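S.K.: heads up, no residue letters with this:
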């Protein structure tokens, strides 16, 4: 059963999106709930799949080994029954996002790796998947908005 979010849940998600490390006590003060109520709500949001995990977005002081990003546009043989392709993509750790698209392309992937050669190997793996008809790849020159 899908649970409906109330205003407090929405505010918790918004605050955690801004700062996933915010202490429960500070978050509780911001949304006028007790610390224990905030903790219980966060645990429920995690259990219900509304929070899948927490991540780190490296800032400007990041070490020199920054990732190279490429967008891979994928055409599948069958748009409606191409679930095998998506299942295979989930197992490739360099694929950091996958969006199902309307229009010309079926899928848009963001692939990140430390070296361009690794992107080429990932592209070869994706291109050879059964169900993939064609691909088009573009390297990102810079990333100006990253959330």
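M.R.: That came in fine, so what should we check first? Keep in mind that what you see is a predicted model, and the values were worked out from it rather than measured. Numbering: from 1, shown residues only.
S.K.: Could you use CA atoms for every contact and neighbour count after this?
M.R.: Fine.
S.K.: Surely residue 98 is within a strand?
M.R.: Yes - Residue 98 sits within a strand when classified using DSSP: H, G, I helix; E, B strand; the rest coil.
S.K.: Report the contact partners of the residue nearest to it when sequence neighbours are not counted.
M.R.: Take residue 98 and drop its neighbours on the chain: the residue closest to it by C-alpha to C-alpha, 6 or more residues apart in numbering is residue 109, 4.5 Å away. By C-alpha atoms under 8 Å, 6 or more residues apart in numbering, residue 109 lies in contact with 71-74, 95-99.
S.K.: Please compare the first structure with the one that follows:
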């Protein structure tokens, strides 16, 4: 059984969101706990699935790799029973985000690939999925905010 988060857990998550590389000692000082208590809480948060991983957001100055970002708006045949489509999207490594949305579309899928041809292949794969009625794709021209 997963425990409810207390105030210390919430503060730990907030601090790790700001800086996932913060040392346990620095984090302990910020949340008024011992370093060992912070380590144990982080391990529990990971076990319980509240922390599912750590990521790197590359900043300016990195070696440029041309990544093509595309937003694919997906219409499903049945909005309420389209879990198969989402499961298939999880298996495509270039799919970096998928949101269920209200309004005209059912899903917004963000694809980041290194080649335009790979983006086309992914589009064909998604369009051919059982349960997908139609798609609309827009390529990102530039990324203004990235977190």
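M.R.: Sure thing, it's come through. What you see is a predicted model, and the numbers here were worked out from it, not measured in a lab.
S.K.: follow-up on the earlier one: which part of structure 2 matches the helix or strand that contains the residue nearest to residue 98 of structure 1?
M.R.: According to DSSP states H and E, residue 109 of structure 1 maps onto strand 107-113. Matched against structure 2 by TM-score structural alignment, strand 107-113 of structure 1 falls on residues 107-113.
S.K.: what's the mean deviation for that stretch versus structure 1?
M.R.: Overlaying structure 1 shows stretch 107-113 of structure 2 at a mean distance of 0.4 Å from the equivalent residues (mean C-alpha distance after the TM-score superposition for structure 1).
S.K.: do you know how far the residue nearest to residue 98 of structure 1 is from residue 101 of structure 1?
M.R.: Residue 109 of structure 1 is 10 Å from residue 101 of structure 1, where distance means C-alpha to C-alpha, to the nearest Å.
S.K.: Find the nearest non-adjacent residue to the residue lying farthest from the centre of structure 2, please.
M.R.: Within structure 2, residue 34 marks the point farthest from the mean C-alpha position, 30.9 Å out by C-alpha atoms, centre = their mean. In this structure, residue 34 of structure 2 finds its nearest non-sequential neighbour in residue 28, 5.5 Å apart by C-alpha to C-alpha, 6+ apart.
S.K.: That neighbour pairs with which position in structure 1?
M.R.: By TM-score structural alignment, residue 28 of structure 2 lines up with residue 28.
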